[in-house]
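S.K.: pasting the sequence and the predicted coordinates here, then a few questions.
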Amino acid sequence: MTPSDRARPLDRLSATIESRKSADPESSWTARLLAKGPEKCAEKFGEEAIEAIIEATRGDRERLTSEAADVVYHLLVMLAARDLTLADIETELERREGMSGLAEKAERKE
């Protein structure tokens, strides 16, 4: 088993997305999205988020799971388009750990 086999699925997905930044857009859906720029990546993320919201209200766990996976994928693509990584998000979540949501929101307003 290689170290990448032991990596978490989100880490493997992030690495794949990162590798697609330099790939031919004709060879990869991810490369095609990234080639269209951060705005298009954000638009796709928004579309997928809306689809997940719809499935959440319908209550079909299987469809919601599928849509949630699409949301996570498109979130990672959108982040990659702006040179942010999953590690950047984890760092921010660690910073917020133990902080009340109300306190965190108040801190943002400053």
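M.R.: Noted; the coordinates are in hand.
S.K.: only C-alpha atoms for contact and neighbour calcs from this point on.
M.R.: Noted.
S.K.: what about P25, how many residues nearby?
M.R.: Per other CA atoms under 10 Å, the neighbour tally for P25 reads 16.
S.K.: need the contact list for it.
M.R.: A31, R32, L33, A35 (CA atoms under 8 Å, 6 or more residues apart in numbering).
S.K.: presented hereafter is structure B, for comparison with structure A:
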Amino acid sequence: MSTLFEVLERLAATIETRKGGDPTASYTAKLLNDPTLAAKKLGEEAVETVIAAVAQGSDALAAESADLLYHWLVLLAASGVSLDAVAEKLTAREGTSGIAEKASRPS
């Protein structure tokens, strides 16, 4: 079993402790203080992850994926979305074809 979930839980808890922190002393606090900036950073990391996947090899993909997950967790926290809320959405989609699930979304 992967240890990723345990690491993500610890990271999410650390991110929560940065709420209300000094944005000049903590990058995480800076992102938490500005959800738009957090969203932009997540987008940048997503692009870097794609580039690593197609052109830079598995070590670069792992490193960029770590950055992507960190920024995703920060954006969730900055936006007031819990990991449980994300889990609920995933649970609701279990057992449904990806094609059927996407087709059921409002356009």
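M.R.: Done, it's in. Note that the structure is a prediction, hence the values are computed from the model and not measured.
S.K.: any idea what the TM-score is?
M.R.: After superposition, the two chains reach a TM-score (TM-score structural alignment, normalised by the length of the second structure) of 0.89; 103 aligned residues with a CA RMSD of 1.5 Å.
S.K.: re earlier: reformat the contacts of P25 of the first structure as TSV; add distance to T65 of the first structure, secondary structure and neighbour count.
M.R.: Below are the contacts of P25 of the first structure laid out as TSV (distance: CA to CA, whole Å; DSSP: H, G, I helix; E, B strand; the rest coil; neighbours: other CA atoms under 10 Å):
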residue	distance to T65 of the first structure	secondary structure	neighbour count
A31	24	helix	20
R32	25	helix	17
L33	22	helix	22
A35	28	helix	18
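S.K.: among the residues you listed, which one lies nearest to G46 of the first structure?
M.R.: Closest approach between the contacts of P25 of the first structure and G46 of the first structure, by CA to CA: L33, at 13.7 Å.
S.K.: and that closest one, what's its match in the second structure?
M.R.: Alignment note: L33 of the first structure maps to L31 in the second structure; criterion TM-score structural alignment.
S.K.: in contact with the most centrally placed residue in the second structure: list those residues for me.
M.R.: By CA atoms, centre = their mean, the second structure has its centre lying nearest to W72, at 1.8 Å. Shown in contact with W72 of the second structure (CA under 8 Å, 6+ apart): L42.
S.K.: element containing it, please.
M.R.: helix 58-79 (DSSP states H and E).
S.K.: what range in the first structure does the helix or strand following that helix sit on?
M.R.: Per DSSP H and E, the first helix or strand lying C-terminal to helix 58-79 of the second structure is helix 83-93. Mapped onto the first structure using TM-score structural alignment, helix 83-93 of the second structure spans residues 86-96.
S.K.: tell me the SS of T96 of the second structure?
M.R.: Classification of T96 of the second structure using DSSP: H, G, I helix; E, B strand; the rest coil returns coil.
S.K.: by how much does the helix holding W72 of the second structure deviate from the first structure on average?
M.R.: With mean CA distance after the TM-score superposition for the first structure, helix 58-79 of the second structure departs from the first structure by a mean of 0.6 Å once superposed.
S.K.: in that helix, what's buried?
M.R.: Within helix 58-79 of the second structure, the residues scored as buried using 16 or more other CA atoms under 10 Å are 60-61, 64-65, 67-79.
S.K.: tell me the angle that helix makes with helix 83-93.
M.R.: Per axes from the mean of the first three to the mean of the last three CA atoms, to 10 degrees, the angle that helix 58-79 of the second structure makes with helix 83-93 is 110 degrees.
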